[in-house]
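Asker: the following block contains a protein sequence and its predicted model.
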Amino acid sequence: MASGHSRGGYSSKVHVLCDGEGTLFGIMATGGQRHESTELENLIASCELSLHRYDSRPEVVTGDKGYSRNAIRQLIRYRQTKPVIGSKANESRDANFDREAYRRRNIIERLIGWLKESRRVATRYDKLACSHLAFVRLAATRRVLKPLQINSAQPVFYGFGRRVQSPLFDRRAPEYLSSLRIGMSSVKLLLCSASFAPSYGGPARSVSGLADALQRSGCEIAIWAPDNSALQNSFLTDNSPVQTLGGSLETALSEVGELDLIHDSGIWMPHNHAIAKHCRRYEIPRVVSVRGMLEPWAKRHKRVKKWLAWRAYQQADLRSADAIHVTGDTEARSIAEVGLRTPWLVPNGICLPPSLFSPSRGKRVEGLHKALFLGRLYPVKGLPMLIEAWSTLPANDWRLHIVGPDEAGHRAELERLIAKFGLQDVVEIQDAVDSSLKWKLMSEADLFVCPSHSENFGVAIAEAMACGTPVVTTTGTPWKAILDRRLGWWVKPSVNSISKAMREAIECSPTELRQMGLDARDYVTGKFTWDRVGGEMRDRYRELLTST
């Protein structure tokens, strides 16, 4: 809907971002009561893909005094861009303020004026936000096409009242129009997962995050899980327009109506096979995210059942999929080994911690230091290796906190190991926590540890890095960048390797660990925002639907 009550009554507000020539780059709609500055981060993230297409990034981002906050200036600097924002009367003035760049801020006002020449943009007649934004994009497209002289040998571009011969337009217009057409006809998708319960871990969060990002990009999204957990999904944003479905698969499909595409997360389960059969029967394009379930360790776990399932239906279901989605190079190699089609390689996104830009945030320098594991307590996570490795460390001021829901009685096994090695005073196991406490634990930790045998992405690793916490993880995760960029330790999944990495981490000074954490934060916040990932997935869907 994107509407709400403001001083003028029931209204909506359109947030736009343009380049120096008044060409629309990013657009969002919210209720009229929302302040512009609250949506800037999502607005910038939504247009990063378009900026990447032009192989350039802006030198400056200008905004009026309403955007004058330290958090916003930091947000812009993290994207290697200079903020030019006016100071409020109660703030000190920046001696290096670029007045010349600030004068060009009127371009955004002119763009809004140009768009409002279209009556349907000036006055909103559409109930759905996606419909309203589609007409705004249509108005922007009309403005881009207006100066193009079709019969001219040289493309012509009019900029601010003067006629300019511009070869650049010939290269840029098709790319710009391609990015706009995605919003012109909304794609309707169903995203399926085994569960959206918090205890299900990374997939529940990542599928929900993708649903929200795709909805913001102009798609119509519905989500479903066989355990009805979609109806109580706590990972969707407040008042999210994503449609949540319950009941059986047949009930959900009849409720959602005609679909352009189904994206299923996971394999092996009966509902995955039912979705594959439905898509084949009704010729609906299907994308499958394998979620690390073809990794060597995963295939060895319950290998007899999986061998039978592979022969009975799973191999055929994957071969009949229109696209296979993976989140890392390791998964892509596993797909190639079983002879399947070349997959889409698109990483998961992450939700940024609410305290990311807080100036008071920081690690403790004195006293006890904390190493944190946060995730499901399950054999694939490699926690027995971590506990054994911890027992080899010398007595020190470090403590290990293991936080997460128990699965298959694995917690009892871990507690026996802790007692066996006499680590009751230095290792603590805690039940699963809610989202706000999760961010607090990650921000306060001096080190995040993920000793998994296999991870298709490792959402918790990225979230810890976003909190400015260095990471110790294994080569079973697709995070080689940690080793390449010195953001922590990326070692083999063995007791000796983990023990060696932990010793090196403990010997680092707090200053060294803090710098690793800051570098890790800069890396993930610039690459793994949900709106950026959602934009890339949206384009993949569009290409698939066009080809089919």
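Answerer: Perfect, I can see it now.

Asker: every contact and neighbour count from this point should use C-alpha atoms.
Answerer: Noted.

Asker: contacts only, for the spatially most central residue of the chain.
Answerer: Nearest residue to the geometric centre of the chain (C-alpha atoms, centre = their mean): Gly349, 1.9 Å. By C-alpha atoms under 8 Å, 6 or more residues apart in numbering, Gly349 lies in contact with Ser206, Gly209, Leu210, Val459, Phe528, Thr529, Trp530, Asp531, Arg532, Val533, Gly534.

Asker: ok, Pro343 next?
Answerer: Shown in contact with Pro343 (C-alpha under 8 Å, 6+ apart): Ala323, Ile324, His325, Val326, Ala332, Ile335.

Asker: export those residues to TSV and tack on distance to Ser193, secondary structure and neighbour count?
Answerer: Output for those, formatted as TSV (distance: C-alpha to C-alpha, whole Å; DSSP: H, G, I helix; E, B strand; the rest coil; neighbours: other C-alpha atoms under 10 Å):
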residue	distance to Ser193	secondary structure	neighbour count
Ala323	17	strand	22
Ile324	15	strand	23
His325	14	strand	23
Val326	15	strand	26
Ala332	20	helix	24
Ile335	20	helix	21
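
Asker: let's have those residues in a markdown table, adding distance to Ser6.
Answerer: Formatted as a markdown table, these follow (distance: C-alpha to C-alpha, whole Å):
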| residue | distance to Ser6 |
| --- | --- |
| Ala323 | 45 |
| Ile324 | 45 |
| His325 | 42 |
| Val326 | 43 |
| Ala332 | 49 |
| Ile335 | 52 |
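
Asker: quick check: longest strand of this protein.
Answerer: Criterion DSSP state E: the longest strand present in the chain is strand 9-18.

Asker: pasting the second one now:
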Amino acid sequence: MKILHIIPSLSPLRGGPSQAILEMVQAQRQQGIDAAIATTNDHGDATFLSPYGQLVESGSVPELVGPSVPIWVFPRVLSQVAALREFAVAPTLAPWLWQHVADYDLVHIHAIFNYPTTLGMAIAKAKGIPYIVRPIGSLCRWSLEQGKAKKRLYLQTLGRRLLRGSAALHFTTPQEHQEALAAGFDGASFTLPHGVQLPAPITTASYQLRQRLSIDNDAPIVLFLSRLHPKKGLEHLIDAVATLGEEKFTLVIAGSGDADYEAELAQRIKQAGLGRRVRQIGFVIGDWKICLLQGADLFVLPSYSENLGIALLEAMAAGLPVVTTPEVAIAPLIQQHQTGLVTAAHAPALATAIQHYLHHPATARKHGQQGRALVATEFSWPTQAARLLEQYTQLTQPSVEITAKATQASSALR
């Protein structure tokens, strides 16, 4: 079976979905699926160099992080207009897709509201090739409210028709599916989360982390690791730790974002008098990221909206207890399996949750162990790749009637 994945960016600066698709394709190829990715050379506000219109290995591109898998790269138009730059227009992608999309049995679209995936849906539809659309949270309530007028115009003119033409919508959690239903997207669908790689334990991670960041041995490390974006609720976390008084802790903030927003956060930290108790370390990848996750004591993500919450899954895979909010789609799973605490996204509630783990380290360790066990059993890539192959097989067999009811039965989050 040949599968073409289309995503506007593989840059690690774009967050979890760009990393997840590389791991997804690697797992599929290990199970005998001939899978490849078509994407642009987007790298945040910049671009990366790569042979264009040729099949290359992602590992040959220094800016890309993760497994090395086959990718087709097309140059994105560099515009001074932010809206056009974010739409990721790549003119040479159109003729390539028109010529080659029929070489594949199915097209898996990742994200909407951008040029590459809109084009992928339209051309697959025109050529009669079945396609799946994974909205990556784009149809959730919070996302639809951002840039509301532009998104409404997109959906009214073209988007909704293309989404209805898909063989199925691929949601990663039941909550994401329910929010899409509430927004009127009620076509065929299935629910299947990402897989997560379980890192090998680093026995010296805590020591390495404390040495590198000059953190005292008796100060528990509270970690925030994600894109720096207003929807992540980081302001509430800063305000929460500012109320912890004489509690011993260090807050490590890992991630990057808009320069103006980063400056706002730095000013907020300064005004709260937290300069010595916070380490802002910027964007992290590779072994340093793994060391951060394994060396910390607690992970906090007080987000306003997450269609899955890959950062939380990575933290649980590293054995960390987590604190998050009800708006994160895997919050019910965290509560059910006691892998962390779910609380409102405001400072007093977050402070109480953080204090609970600071005062009860044995509970923190237990919840961290339960989180790692959950990820190992329910979110391993071999398991998720096999489940996704079942969906592909159904969707590429014309004799099988695909309905929302049938596909929902295979949900990995039952």
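Answerer: Structure received. Computed from a predicted structure; not experimentally measured.

Asker: measure how buried Thr546 of structure 1 is and give me the count.
Answerer: As a burial measure, Thr546 of structure 1 scores 8 neighbours (other C-alpha atoms under 10 Å).

Asker: counterpart of it over in structure 2?
Answerer: When structure 2 is aligned by TM-score structural alignment, Thr546 of structure 1 is paired with Gln397.

Asker: residue contacts, Gln280 of structure 2?
Answerer: Here Gln280 of structure 2 is in contact with Val252, Ile253, Ala254 (C-alpha under 8 Å, 6+ apart).

Asker: ok, how many other residues are close to the first one?
Answerer: In terms of burial, Val252 of structure 2 registers 21 neighbours under the definition other C-alpha under 10 Å.

Asker: surely it touches Ser226?
Answerer: No: contact between Val252 of structure 2 and Ser226 fails when scored by C-alpha atoms under 8 Å: they sit 11.3 Å apart.

Asker: for the counterpart of the residue nearest to the centre of structure 1 in structure 2, helix, strand, or coil?
Answerer: Under the alignment (TM-score structural alignment), Gly349 of structure 1 maps onto Gly195 of structure 2. With DSSP: H, G, I helix; E, B strand; the rest coil as the basis, the three-state label of Gly195 of structure 2 is coil.

Asker: burial count for Glu109 of structure 1?
Answerer: 11.

Asker: how near is it to Leu24 of structure 1?
Answerer: Per C-alpha to C-alpha, to the nearest Å, Glu109 of structure 1 is found 12 Å from Leu24 of structure 1.

Asker: same question, Pro296 of structure 1
Answerer: 47 Å.

Asker: quickly find the element holding the alignment partner in structure 1 of Met24 of structure 2.
Answerer: Matched by TM-score structural alignment, Met24 of structure 2 corresponds to Leu210 in structure 1. Following DSSP states H and E, one finds Leu210 of structure 1 within helix 202-216.

Asker: which stretches of the stretch 401-548 of structure 1 form helices?
Answerer: Assigned by DSSP state H, counting those that start in this stretch, the helices in the stretch 401-548 of structure 1 fall at 410-420, 435-444, 459-466, 481-484, 495-507, 510-527, 530-547.

Asker: and Asp431 of structure 1? What does it align with in structure 2?
Answerer: Alignment note (TM-score structural alignment): Asp431 of structure 1 maps to Gly282 of structure 2.

Asker: ok, now Glu455 of structure 1?
Answerer: Using TM-score structural alignment, Glu455 of structure 1 pairs with Glu306 in structure 2.

Asker: check Met184 of structure 1 too.
Answerer: For Met184 of structure 1, no residue is aligned by TM-score structural alignment.

Asker: quick one on the thing from earlier: any chance of the contacts of Gln280 of structure 2 in CSV, with distance to Pro130 of structure 2 too?
Answerer: Listed next are the contacts of Gln280 of structure 2 as CSV, based on distance: C-alpha to C-alpha, whole Å:
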residue, distance to Pro130 of structure 2
Val252, 45
Ile253, 42
Ala254, 39
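
Asker: from these, which ones fall inside strands?
Answerer: Residues of these located in strands (DSSP E): Val252, Ile253, Ala254.

Asker: out of those, who's nearest Lys127 of structure 2?
Answerer: Of all those, Lys127 of structure 2 sits closest to Ala254, with 43.7 Å by C-alpha to C-alpha.

Asker: please tell me how far the aligned partner of Ala481 of structure 1 in structure 2 sits from Arg365 of structure 2.
Answerer: Alignment note (TM-score structural alignment): Ala481 of structure 1 maps to Leu333 of structure 2. Separation of Leu333 of structure 2 from Arg365 of structure 2 (C-alpha to C-alpha) stands at 18 Å.

Asker: between the two, who's got more neighbours?
Answerer: Using other C-alpha under 10 Å, the more surrounded residue of Leu333 of structure 2 and Arg365 is Arg365, with 18 against 14.

Asker: counterpart of that one in structure 1?
Answerer: Under the alignment by TM-score structural alignment, Arg365 of structure 2 pairs with Arg514 in structure 1.

Asker: what number of residues lie near Pro354 of structure 1?
Answerer: 11.

Asker: contacts only, for it.
Answerer: Trp439.

Asker: what residue in structure 2 is paired with Ser46 of structure 1?
Answerer: Under the alignment (TM-score structural alignment), Ser46 of structure 1 pairs with no residue of structure 2.

Asker: burial check on Ser46 of structure 1, number of neighbours?
Answerer: Every residue meeting other C-alpha under 10 Å relative to Ser46 of structure 1 is counted, giving 26.

Asker: my guess is it contacts Gly535. True?
Answerer: Yes: Ser46 of structure 1 sits in contact with Gly535 when judged by C-alpha under 8 Å, with a separation of 7.0 Å.

Asker: joint contacts of these two?
Answerer: Ser217.

Asker: burial count for the equivalent of Ser256 of structure 2 over in structure 1?
Answerer: When structure 1 is aligned by TM-score structural alignment, Ser256 of structure 2 is paired with Pro405. By the measure other C-alpha under 10 Å, the count of residues near Pro405 of structure 1 is 21.

Asker: number of residues surrounding Gly147 of structure 2?
Answerer: 9.

Asker: Pro326 of structure 2 too?
Answerer: Residues contacting Pro326 of structure 2 under the criterion other C-alpha under 10 Å number 18.

Asker: ok, it - contacts?
Answerer: Neighbour list for Pro326 of structure 2: Pro332, Val342, Thr343, Ala344 [criterion: C-alpha under 8 Å, 6+ apart].
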